[in-house]
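Q: What follows is a predicted structure for the sequence shown.
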Amino acid sequence: MGVEWLLVCHGLVTAVVVVSFLCGRWPIFEGTFIQRIHYFLTFGAYDYFLRFVGAVFGPKCTDAVLSVEYYCCDRPNPLLQIIYIVIIGVTYYFIAKSCFAYIPGYYLSGIHRYTSFLAVVVGILLFLLTSFSDPGTINTENVAHYISAYPYDNIIYSEKECSTCKIPKPARSKHCSICDRCVARFDHHCGWMNNCIGEKNTRYFMAFLLWHFLICLYGTVAIVLVLAGRLRELRVVDILTVYYGIENSFLDLAPNVVQWLLGSYNTQILLMVFLAIVGMLLAGFFGYHAKLCLTNTTTNEVPSTCNLQMY
């Protein structure tokens, strides 16, 4: 039983860390330990690390770390794009390796071997489309068009010039310091896409979030059905009922069933929990941006709410 509890504790700790890192600045977590963990992960731990490096290795090593930070966080780079491809590829590999042996099964037909692959391919295509599409770059040739499309209201937005691009700055646009360009209806710079999200590619970004939420939901439900099928095929509940006594109800046997599953299918359960957590995060991201789209607002125009530029 010790190993099973260790796996459960590991999953809970992982969930807390992931939620804290990605969602710690959400208003709902203000003043909670989730917010404090987020601050430590994103600021405190790094500050202590810099101090340690400076004390042990000297200022030159600190400057080297800051140079790496500048490249990774303040300039366009494919680091998070590579991480995304690795995550989705490795996750699908482990799902195929651990679950495909039981498909077709009691509840799932063999077609799910192919629909799962197709779902991942579509997700990657949406990722590439969002990453490499023009977000609405403003230049001297099209600035007049964007000024006409987004007129100044002289309340929030008034006529001004971009100090970097030296061209008029249309309303609702912003100069992205990372990409070094002005973007129409700027929402945020997405490190995962290595691209700004603006007027022209918001639709692709929304499709990416929705589709990946559906992939995670699909994967979670599929693994649940695989495990449920194994319970039926191996008649685990019947065997446990006989072993522990016919008077036991399923609820009484549930801890024993869970223990058996953790001992026999721990990889599948960890994958299921991982997909469920990521799916909930994606649902939150999609819901937030859907609300912005319905109110014709952008993340950049709501600075007081949670900043989702992490992803």
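A: Everything's here; your move.
Q: switch to C-alpha atoms for all contacts and neighbour counts from now on
A: Fine.
Q: Distance of A55 relative to Y48?
A: Using C-alpha to C-alpha, to the nearest Å, A55 is found at 10 Å from Y48.
Q: Also L210?
A: For L210, the distance to Y48 (C-alpha to C-alpha) stands at 37 Å.
Q: quick one: which of these two has more around it?
A: Applying other C-alpha atoms under 10 Å to L210 and Y48 shows that L210 carries more neighbours, namely 19 against 12.
Q: which helices and strands does the host helix or strand of that one pack with?
A: When elements are assigned from DSSP states H and E, L210 belongs to helix 202-233. In terms of contacts (3 or more C-alpha pairs under 8 Å, 6 or more residues apart in numbering; DSSP states H and E), helix 202-233 is packed against helix 112-132, helix 266-294.
Q: here's the one I want to compare it with:
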Amino acid sequence: LPTGHEAVPLTLSIETQFCVGREGWSGEPTRRQRRGIAGDGMDVPWLLVAHGSVTALVVVSFLCGQWPIFEGTFVQSINHFLTSGAYRHFLRLVQAACGTGARDLVLGVEQYCCDRPNPILQVLYVAIIGGTYFIIVQSSFKYIPGYYVSVLHRYLSIVVVSIGAILFVLTSFSDPGTVTSENVSQYVSAYPFDNIIYVEKECSTCRITRPARAKHCRICNRCVARFDHHCGWMNNCIGEKNTRYFVAFLFWHFLLCLYGAIILGFIVAGELKDKKVVYILTGYYSVRSKSSHSCLTGMSSHATFNTNHMWKSV
């Protein structure tokens, strides 16, 4: 290095090595380095653009494909394929390959999963929550306590997840407001018919008067007061008596995801601070002298370029 510059040992990447070479300052990267920088900068963005475009197309087609504005377009065709066409082709393939018995078996599994009470999604929820928490404990708890994160969050996370599990149990196993011949009169008096939207009708399955705002759930095979929907994740109907638990469950899991994202962000920020990554990217330790402002300016610009690519890759 020229006289007056203080060099501090640092392992630099290919992108930053062109600033300080073995024989002194070199303002231009080599041909090999230019190829490496260009390759790293082009591959990931195009992959992300392709991924984002396909994802957006699938989501828009799935949610909006039946809108009149998309009638006769490829968006409607994609919607038809995703919602029914792909499954019908799958059934034909199973029948052609394995016979009618295999096709009937697939239809039986479909009926059990979609038209009968079953704990499949409940087990999946427990696996998702338990697996995610286990991964976080194994990968992130070693950074707690950290620069921005207190050791308190090791124990607070258990409380937060436990509250979500309690709300899940309450929603899953509480009575949603089942209407029976014994309590139908109470529900009829509580929710009178207005003879406009709600008129007096008899449930053809339960053989009882169906109160206003009640509905017969074909999956659970019962009438439910103030029926909202049948939730597969809870394996239960959502009605008059457990709607509050269900809404609390949704809101709490929103807070749970927000809390987890914030804490993970603070962990990453603490590691960047502790390892002085920002200083390294801006060339703080590479060259220190009064005449090195031009070098630092160039490296700062290059660090901004790299940071922009890293941000797009997230």
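A: Yep, that arrived. As the structure is a computational prediction, the values presented were derived from the model and not from experiment.
Q: the inter-axis angle of whatever helix or strand comes next after the helix holding L210 of structure 1 versus helix 202-233?
A: Using DSSP H and E, the helix or strand that follows helix 202-233 of structure 1 in sequence is helix 236-244. Compare the direction of helix 236-244 of structure 1 with that of helix 202-233 by axes from the mean of the first three to the mean of the last three C-alpha atoms, to 10 degrees and you get 40 degrees.
Q: The next helix or strand after helix 236-244 of structure 1 versus helix 236-244: what angle between them?
A: Next along the chain after helix 236-244 of structure 1, taking DSSP H and E as the criterion, comes helix 250-264. Between helix 250-264 of structure 1 and helix 236-244, the angle comes out at 110 degrees (the same axes, to 10 degrees).
Q: For helix 250-264 of structure 1, buried residues please.
A: Neighbour counts over helix 250-264 of structure 1 (16 or more other C-alpha atoms under 10 Å) mark 253, 256-257, 259-262 as buried.
Q: Show me what it packs onto, helices and strands only.
A: Applying 3+ C-alpha pairs under 8 Å, 6+ apart, one finds that helix 250-264 of structure 1 contacts helix 2-23, helix 236-244.
Q: what would the ones you listed look like in JSON lines with distance to H38 of structure 1?
A: Shown next, in JSON lines, are these (distance: least, C-alpha to C-alpha, whole Å):
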{"stretch": "helix 2-23", "distance to H38 of structure 1": "5"}
{"stretch": "helix 236-244", "distance to H38 of structure 1": "42"}
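Q: Between those helices, which one is closest to S158 of structure 1.
A: helix 2-23 (33.4 Å; C-alpha to C-alpha).
Q: I would like the residues contacting the closest one, please.
A: Contact with helix 2-23 of structure 1 is made by 29, 34-35, 37-38, 41-42, 259, 262-263, 270, 273, 277, 281, 310, as judged by C-alpha atoms under 8 Å, 6 or more residues apart in numbering.
Q: Would you mark the buried spots in that helix?
A: In terms of neighbour count (16+ other C-alpha under 10 Å), helix 2-23 of structure 1 has its buried residues at 4, 7-8, 11, 15, 17-23.
Q: can you state the direction angle for it and helix 250-264?
A: 90 degrees.
Q: Beyond helix 2-23 of structure 1, next helix or strand please.
A: Using DSSP H and E, the helix or strand that directly follows helix 2-23 of structure 1 along the chain is helix 33-39.
Q: can you tell me the mean distance of that following helix from structure 2 after alignment?
A: Comparison of helix 33-39 of structure 1 with structure 2 after fitting gives an average deviation of 6.8 Å (mean C-alpha distance after the TM-score superposition for structure 1).
Q: Who are the packing partners of that helix?
A: helix 2-23.
Q: show me where the stretch 101-250 of structure 2 has helices.
A: Taking DSSP state H, counting those that start in this stretch, the helices of the stretch 101-250 of structure 2 run over residues 120-140, 152-173, 184-190, 243-274.
Q: what's the shortest one aligned against in structure 1?
A: Put plainly, it is helix 184-190 of structure 2. Aligned by TM-score structural alignment, helix 184-190 of structure 2 falls on residues 143-149 of structure 1.
Q: thinking again about what came up before, ok, which of the helices and strands packed on helix 202-233 of structure 1 comes nearest K166 of structure 1?
A: Nearest to K166 of structure 1 among those is helix 112-132 (25.2 Å), distances taken as C-alpha to C-alpha.
Q: Pull up the aligned stretch in structure 2 for the closest one.
A: Helix 112-132 of structure 1 corresponds to residues 153-173 in structure 2, going by TM-score structural alignment.
Q: ok, now stretch 160-173 of structure 1?
A: Per the alignment by TM-score structural alignment, stretch 160-173 of structure 1 matches residues 201-214 in structure 2.
Q: Quick one: end-to-end length of the matching stretch, please.
A: With C-alpha to C-alpha as the measure, stretch 201-214 of structure 2 spans 11 Å from end to end.
Q: Could you report the separation of the nearest residue to T209 of structure 2 once chain neighbours are set aside from P211 of structure 2?
A: Closest residue to T209 of structure 2 apart from its sequence neighbours, by C-alpha to C-alpha, 6 or more residues apart in numbering: E202 at 4.3 Å. Using C-alpha to C-alpha, E202 of structure 2 is found at 9 Å from P211 of structure 2.
Q: of these two, who's got more company?
A: P211 (28 against 12).
Q: okay, now the residue lying closest to that one once chain neighbours are set aside: neighbour count?
A: Leaving aside its chain neighbours, P211 of structure 2 sits nearest to V188 (5.0 Å; criterion: C-alpha to C-alpha, 6+ apart). A count of neighbours around V188 of structure 2, defined by other C-alpha under 10 Å, yields 19.
Q: residues contacting the closest residue in space to V257 of structure 1 that isn't next to it in sequence?
A: Closest residue to V257 of structure 1 apart from its sequence neighbours, by C-alpha to C-alpha, 6+ apart: V237 at 7.2 Å. V237 of structure 1 sits next to 231, 250, 253, 257 when contact means C-alpha under 8 Å, 6+ apart.
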